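Asks: give me a 3D structure for the following:
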Amino acid sequence: MVQPVGGRVTGVLANRCGATDSDHYGVDIAGNSGMAIGAAYPGTVAFAGWTSGGGNMVTLSHAGGYQTRYLHMVRAASVAVGQQVGQGQVLGHVGSTGNSTGPHLHFEIRRHGAVYDIRPAYVCGSTVTKGAPINLPFADLPPVNAAPDRVLVVRTDGTLAAKESLNGTVHELKTNVTRVSADRDRVAVISTNGAAEVKVGGLTAGWVTLFHNARDVVVDGDRYVVLGTDGRAWAKDGLYSTNWAHISSNTTVIDAADGRIGVIENGVAKVKEGPINASWHTVAASATDLSLDGARIGVVEGGTAKVKEGPLNAAWVNQAAGRQVVVEGYRIAVRDDSGNAYVKAGPLNGSWDHVATGATDLDVAGNRVAVVSGGWARVKEPNLNSYWVDVVVNARQVALANQ
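Replies: As a prediction, the model looks like this:
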């Protein structure tokens, strides 16, 4: 099993990190409001709904008689009873519903109905990383091939390069590429001829052509959003589906994450959630950049990066002067006109870390931060004060695959 979220441990089995509580059956992981909650292991949704104590919650059944529970989600679950889910698949987002004093995930493991002893894996005050293995023995659970920590880089000559780990081999995947995006094991590109293409699985998998005459593409699981060269945006669910839906015109920016789609149309930032044909909600009247992840939305409006979390009509919180904003899990990143890159972790009003100068591109995924600076695509993990690792030289764009 892997960690469903990242953050700080504020409660463990039978102890709330300061007070004994024999009725506390799991671990509390905080400092991650709005982060997408991933399934710890492949399974079937046994419950998805509301309880008075757990608020919005999900229970998964797994092989070997195991169950995992995910409590206090900010809104209704992203999955339904009976649905098969993969490891890391989004179940919902960290919130504070039910019997909760602040945003956190209460995570439990049970086997054959009995509470599983998770104490060896969690220590009060420690931090855990989303997607990292849970350091416990799980008898009768076969291993799962989780998505790798991919870094995708478009070089200045249009070559698409990739690494499966920071110290791994550089793989050259394609030439004549202008844009790249990634989500778990899916990589989407725009070629110089306007073709939007996707590959699923390993780096040697074949490319599938999605669309022609495109200038940008984003992927959210098995959902694809494409921006055409004529400014019209289209979306579909399913790699091989032909049911493209026209969602906006005069569009300059597109994004999609965790069941939400966002566009900037005629300068207006709009977001919809759920099905592709859902109604749009205007979130900003004059935006130049847009980023979605979990329960958070980021825009740049009037030269200022702003972020909101929770419902679409939540209030904006000003972040910093910037031209590019990225929201991902519990981190927010901003790049300003001078190439300074700043990242904060935790609440919207948290403090910034100045992580790079001379940056021309920026991305964040999980506990990783990537920039293009000095001609290099550089990545640091797991902490904001960690050292940069130079990944690929002669870089123009960098994208990190979300877990």
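Asks: C-alpha only now, for contacts and for neighbours.
Replies: Fine.
Asks: next, count neighbours for residue 303.
Replies: 17 (other C-alpha atoms under 10 Å).
Asks: in contact with it, which residues?
Replies: Applying C-alpha atoms under 8 Å, 6 or more residues apart in numbering, we find residue 303 in contact with 321, 322, 323.
Asks: and for residue 314?
Replies: Contacts of residue 314 (C-alpha under 8 Å, 6+ apart): residue 308.
Asks: before we move on, what about residue 334?
Replies: With contacts defined as C-alpha under 8 Å, 6+ apart, residue 334 is in contact with 305, 320, 322, 323, 324, 325, 326, 341, 342, 343, 362.
Asks: quick one more, to check against the first:
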Amino acid sequence: MLISFDISGNRIGVLSGGWLAIKEGSLNENWVRVADNVTQFSLSSSRIGIIKGGGNAFVKEGSLSALWTLVYNNAKSISVTDNRIAVIDNSNNLFAKEGSINNLWTLLINNTKTAILDGDRIGALSYGDVLYVKEGSLHTAWVNVATAVTSFDMSKSRIGVISNGMAAVKEGQLGSLWTTVADSVSDLSL
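Replies: Here you go, the predicted structure:
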């Protein structure tokens, strides 16, 4: 039973029955089973992040055969880019680090339901259904970009939200206006 999948650059990852398999390169490449007992994962072109059943977050950098590095204990979610790693811990705090896999963590925000890293943007959806986004440094201020949000996605210069069953997208600056793109929707991907 397929639970989730992710695509980043020339990597495709699938999570099924607790095991994570990655295909790198052409679509005809073989699947490589990289981890077992996985509950959640994230891909970038050079990193793979996973949460294992006990809540430990691991990241591997480089090749699919690289060793895993334990980066956080008691995590429930992970997101990776080539330059950043973010985790949501079991107390709903969002932490991130930039650069080296061994750099120190920075607490970014509390009360976080989900988070997405995309380029130099970080999006955090609170349990109060408010979407906050910051752009640039980990230490820049958060911008409240939308309320009553049930889910969101970010890609390059776009941010998309579902709010009250409507899908809306903004492009460019964080303060840009929203454009409603569809109604009666339950999921959105950019």
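Asks: and the TM-score between them?
Replies: Remark: TM-score between the superposed chains equals 0.93 [TM-score structural alignment, normalised by the length of structure 2]; 186 aligned residues with a C-alpha RMSD of 1.2 Å.
Asks: among the contacts of residue 334 of structure 1, which pair sits farthest apart?
Replies: 320 and 362 (15.2 Å; C-alpha to C-alpha).
Asks: look at residue 161 of structure 1 and give its secondary structure.
Replies: Assigned with DSSP: H, G, I helix; E, B strand; the rest coil, residue 161 of structure 1 falls in the strand class.
Asks: tally of neighbours for it?
Replies: In terms of burial, residue 161 of structure 1 registers 22 neighbours under the definition other C-alpha under 10 Å.
Asks: how about residue 11 of structure 2?
Replies: By other C-alpha under 10 Å, the residues close to residue 11 of structure 2 number 18.
Asks: which residues touch it?
Replies: By C-alpha under 8 Å, 6+ apart, the contact set of residue 11 of structure 2 is 22, 23, 24, 25, 43, 44, 45.
Asks: could you measure from it over to residue 42 of structure 2?
Replies: Going from residue 11 of structure 2 to residue 42 of structure 2 by C-alpha to C-alpha, to the nearest Å gives 11 Å.
Asks: do residue 92 of structure 2 as well
Replies: To residue 42 of structure 2, residue 92 of structure 2 is 18 Å away according to C-alpha to C-alpha.
Asks: do residue 79 of structure 2 as well
Replies: The span separating residue 79 of structure 2 from residue 42 of structure 2 equals 5 Å under the rule C-alpha to C-alpha.
Asks: mutual contacts of the two, please.
Replies: Jointly contacting residue 79 of structure 2 and residue 42 under the rule C-alpha under 8 Å, 6+ apart are residue 49.
Asks: who has more neighbours out of those two?
Replies: Neighbour count, other C-alpha under 10 Å: between residue 79 of structure 2 and residue 42, residue 79 has more, with 25 against 22.
Asks: find me the equivalent region of stretch 384-399 of structure 1 in structure 2.
Replies: Aligned by TM-score structural alignment, stretch 384-399 of structure 1 corresponds to residues 174-189 of structure 2.
Asks: may I see the buried residues of the matching stretch?
Replies: Within stretch 174-189 of structure 2, the residues that count as buried by 16 or more other C-alpha atoms under 10 Å are 174, 178, 188.
Asks: got a list of what the second one touches?
Replies: Going back to what we said before, that points to residue 178 of structure 2. Going by C-alpha under 8 Å, 6+ apart, residue 178 of structure 2 touches 168, 169, 170.
Asks: need the counterpart of residue 366 of structure 1 in structure 2.
Replies: Using TM-score structural alignment, the partner of residue 366 of structure 1 in structure 2 is residue 156.
Asks: shouldn't its match be in contact with residue 117?
Replies: No - under the criterion of C-alpha atoms under 8 Å, residue 156 of structure 2 makes no contact with residue 117, lying 10.3 Å away.
Asks: three-state assignment of residue 104 of structure 2?
Replies: Following three-state DSSP, we place residue 104 of structure 2 in the coil state.
Asks: nearest spatial neighbour of the aligned residue in structure 1 for it, chain-adjacent residues omitted?
Replies: Under the alignment (TM-score structural alignment), residue 104 of structure 2 pairs with residue 315 of structure 1. Closest residue to residue 315 of structure 1 apart from its sequence neighbours, by C-alpha to C-alpha, 6 or more residues apart in numbering: residue 308 at 6.0 Å.
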